[in-house]
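[1] Sequence and predicted structure below; questions after.
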Amino acid sequence: MSAKAGAGARSSIEISEEILKRIRAGKYAPGDTLSQYELAAEFATSRTPIREALRFLEAKRVISLTASGRAEVATPTLRGVREAFQIRAELEGLAAELAVDWLTDKDLKNLRTCQDGYAHALRRQTTEGKASKWLSYNETFHTIIATASHNERLMEFISEMQNDAVGPILGYASQMPHSLMEENIKQHEEILSALERRDGKVARAAMSNHILRTTDIVTRWMEAG
């Protein structure tokens, strides 16, 4: 029996956001099948908003739907990864340059906390399997910088890229051996150091180089697999 929508049932948009959140956290991996029946039961709703949510995510290339309505988490393509990260490198590089004029001492302290947490979580990944933890620290690190740019349109573009393209790619990449991501710790440190010195040009270059280097790491891992 299909679940019926109740007073507290979520909308299709809310459901799509939750599914996307799980993909970004690596909880749903590429190739995983998403059962409409199970999702309807979990969200205490009918299958109609589930289908709407899945179609919405298909339009964003996050999942694929067959003619029968079967849903699978999409596997990022090499071209898709390169294109998304090229755009991200430009947007977040600019954000880092703008942020130097606005970052507060509290912002810098929060960035340091994120950086320390990121390094610790990444190095514990293989022993505790908490990929989503370092992904969360990484996202927060980048979000603090984007927010500090004080450019609302730029922040909107970065947020959209993170939610719809970059996040799912990083969720997929969380399957990589953690050793491949070790150099990201050093790159984050270079970004943070430039921000602490209020050196906008260096911060921009460090951020762009970090993202482009991540592109190389992820695409080489994809090609090898």
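    That came through, no problem. Quick caveat, the model's predicted, so the values are computed rather than measured.
[2] Going by C-alpha atoms from here, please, whenever you check contacts or count neighbours.
    Fine.
[3] Can you name every helix or strand that the longest helix along the chain contacts?
    If you go by DSSP state H, the chain has its longest helix at helix 200-224. When contacts are defined as 3 or more Cα pairs under 8 Å, 6 or more residues apart in numbering; DSSP states H and E, helix 200-224 sits against helix 78-99, helix 182-196.
[4] Now the spatially most central residue of the chain. Nearest residue, chain neighbours left out?
    By Cα atoms, centre = their mean, the chain has its centre lying nearest to Gly167, at 2.0 Å. Leaving aside its chain neighbours, Gly167 sits nearest to Arg24 (4.7 Å; criterion: Cα to Cα, 6 or more residues apart in numbering).
[5] right, and that neighbour touches Met161 too?
    No - using Cα atoms under 8 Å, Arg24 is not in contact with Met161, being 12.0 Å away.
[6] Find residues that contact each of these two.
    Gly167 (Cα atoms under 8 Å, 6 or more residues apart in numbering).
[7] out of those two, which sits in the more crowded spot?
    Set Arg24 next to Met161 and count neighbours by other Cα atoms under 10 Å: Arg24 wins out with 27 against 18.
[8] and the more buried one, what does it touch?
    Asn163, Gly167, Pro168, Ile169, Leu170, Gly171, Tyr172.
[9] what about 6 Å?
    Gly167, Pro168, Gly171 (Cα atoms under 6 Å, 6 or more residues apart in numbering).
[10] Just to be sure, which of those are found in helices?
    The helices, defined by DSSP H, take in Gly167, Pro168, Gly171 from the contacts of Arg24.
[11] still on that earlier bit, closest to Gly69 among the contacts of Arg24?
    Gly69 lies nearest to Pro168 out of the contacts of Arg24, by Cα to Cα, at 21.3 Å.
[12] okay, pairing it with this:
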Amino acid sequence: MREQTIGGSHLALRDQVLAELRRRIVDGYYPPGQRLTEERLAVDFGVSRNPVREALRVVEADGLVSLTPRRGAVVAAPDPSTVADLFAVRASLETVAARLAAERAQPADVADLRRLLEQAREATDSDDLSQVAELNSALHMRVIEISGNRWMLTMSASLYLHVHWVFKLGAAVRAPHSWEEHIRLVDAIAAGDADGAEAAAREHVAAAAEAATASLAAASS
């Protein structure tokens, strides 16, 4: 599918470029190790080099690219240390969010989670891995919203950018298992079972961490 240049939007041009650059890196359109010049990105997005330069500084801070003198920007790859840190945070955040969601979820909230599950099933069955990755993050973000803890919600936006990125690298193997684990989590939330939801979230994060570690090992071998 042909990628679109940056078009009409109410967002500032730099923010449009930034959002699209993040999406292309996370979705693998610009894969790890690929060199990204300002000139190439300006052509890709149909903009001048200035908003591209600004966006590259932000994605460097995100950890999605490395900027080096004379070489420019190179798309980063998740490393074992970063992935371990990511899942350590997820293990704490998602278990608390799951417990709170089970205690606070309303019928409309559960309906939202069921809808996301169904969309994920369809995407998994059709092997649409980009959509699976998006829905994976969307479901976890929805659980955090349902928890009602605004501090966790504020911290999660940047975190789930990286969760999406890491998940996408091993999505072909991980997707069916992730969907089944999500069913157990949502069932516990729907039942108001706080202990069960916390346990399901803990088991899910542990399984995801193991899969991500195996994916990184396979990629480096």
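    Okay, I see it. Bear in mind that the values here come from a model prediction, so they are computed numbers and not experimental data.
[13] what range in the second structure does the longest helix of the first structure sit on?
    Under TM-score structural alignment, helix 200-224 of the first structure corresponds to residues 194-218 of the second structure.
[14] Whatever residue of the second structure lines up with Glu156 of the first structure is in what secondary structure piece?
    Residue pairing (TM-score structural alignment): Glu156 of the first structure is matched to Thr154 of the second structure. If you go by DSSP states H and E, Thr154 of the second structure is part of helix 150-169.
[15] against the first structure, where does stretch 87-100 of the second structure fall?
    So stretch 87-100 of the second structure sits over residues 85-98 in the first structure, by TM-score structural alignment.
[16] In the second structure, which of the contacts of Arg24 of the first structure still touch?
    Counting by both residues aligned by TM-score structural alignment, their matches' Cα atoms under 6 Å, those that remain in contact in the second structure are Pro168.
[17] so which of the contacts of Arg24 of the first structure would you say is closest to Lys130 of the first structure?
    When these are compared for distance to Lys130 of the first structure (Cα to Cα), Gly171 wins out at 11.9 Å.
[18] and that closest one, how many residues sit next to it?
    When neighbours are counted by other Cα under 10 Å, Gly171 of the first structure registers 22.
[19] which residues does the equivalent of it over in the second structure contact?
    In the second structure, the residue equivalent to Gly171 of the first structure is Lys168, according to TM-score structural alignment. Taking Cα under 6 Å, 6+ apart, we find Lys168 of the second structure in contact with Ala133.
[20] How is Leu11 of the second structure assigned, secondary-structure-wise?
    Secondary structure for Leu11 of the second structure, judged by DSSP: H, G, I helix; E, B strand; the rest coil, is coil.
[21] how much space between it and Ala19 of the second structure?
    Leu11 of the second structure is 10 Å from Ala19 of the second structure, where distance means Cα to Cα, to the nearest Å.
[22] So for the two, which sits in the more crowded spot?
    Ala19 (14 against 10).
[23] Which residue of the first structure sits opposite that one in the alignment?
    Aligned by TM-score structural alignment, Ala19 of the second structure pairs with Glu17 of the first structure.
[24] how near is the nearest residue to Asp193 of the second structure once chain neighbours are set aside to Pro78 of the second structure?
    Closest residue to Asp193 of the second structure apart from its sequence neighbours, by Cα to Cα, 6+ apart: Ala102 at 5.8 Å. Noted for Ala102 of the second structure: a distance of 32 Å to Pro78 of the second structure, by Cα to Cα.
[25] With neighbour numbers in mind, choose between the two.
    Using other Cα under 10 Å as the criterion, Ala102 of the second structure and Pro78 rank with Ala102 on top: 27 against 16.
[26] Ser16 of the first structure belongs to a helix?
    Yes - under three-state DSSP, Ser16 of the first structure falls within a helix.
[27] Could you report the neighbour count for the closest residue to it other than its chain neighbours?
    Leaving aside its chain neighbours, Ser16 of the first structure sits nearest to Ala53 (4.7 Å; criterion: Cα to Cα, 6+ apart). For Ala53 of the first structure, the neighbour count with other Cα under 10 Å is 21.
[28] And Ala53 of the first structure? What does it align with in the second structure?
    Aligned partner of Ala53 of the first structure by TM-score structural alignment: Ala55.
[29] One more: Thr33 of the first structure?
    Alignment note (TM-score structural alignment): Thr33 of the first structure maps to Arg35 of the second structure.
[30] burial count for that match?
    Residues within reach of Arg35 of the second structure, counting by other Cα under 10 Å, total 18.
[31] Quick check: closest non-adjacent residue to it.
    Using Cα to Cα, 6+ apart, the nearest residue to Arg35 of the second structure is Val74, at 4.3 Å.
[32] Where does the one you found sit: helix, strand or coil?
    Val74 of the second structure - assigned by three-state DSSP - is strand.
[33] which residues does whatever residue of the first structure lines up with it contact?
    Under the alignment (TM-score structural alignment), Val74 of the second structure pairs with Glu72 in the first structure. By Cα under 6 Å, 6+ apart, the contact list for Glu72 of the first structure reads Gly31, Asp32, Thr33, Leu34, Ile63, Ser64.
[34] is it true that Asp32 of the first structure touches Val73?
    Yes - taking contacts as Cα atoms under 6 Å, Asp32 of the first structure lies within contact range of Val73: 5.5 Å.
[35] neighbour-wise, which of those two wins?
    Neighbours per residue (other Cα under 10 Å) separate Asp32 of the first structure from Val73, with Val73 holding more: 24 against 14.
[36] one step back: how much space between the match of Ala19 of the second structure and Ile158 of the first structure?
    17 Å.
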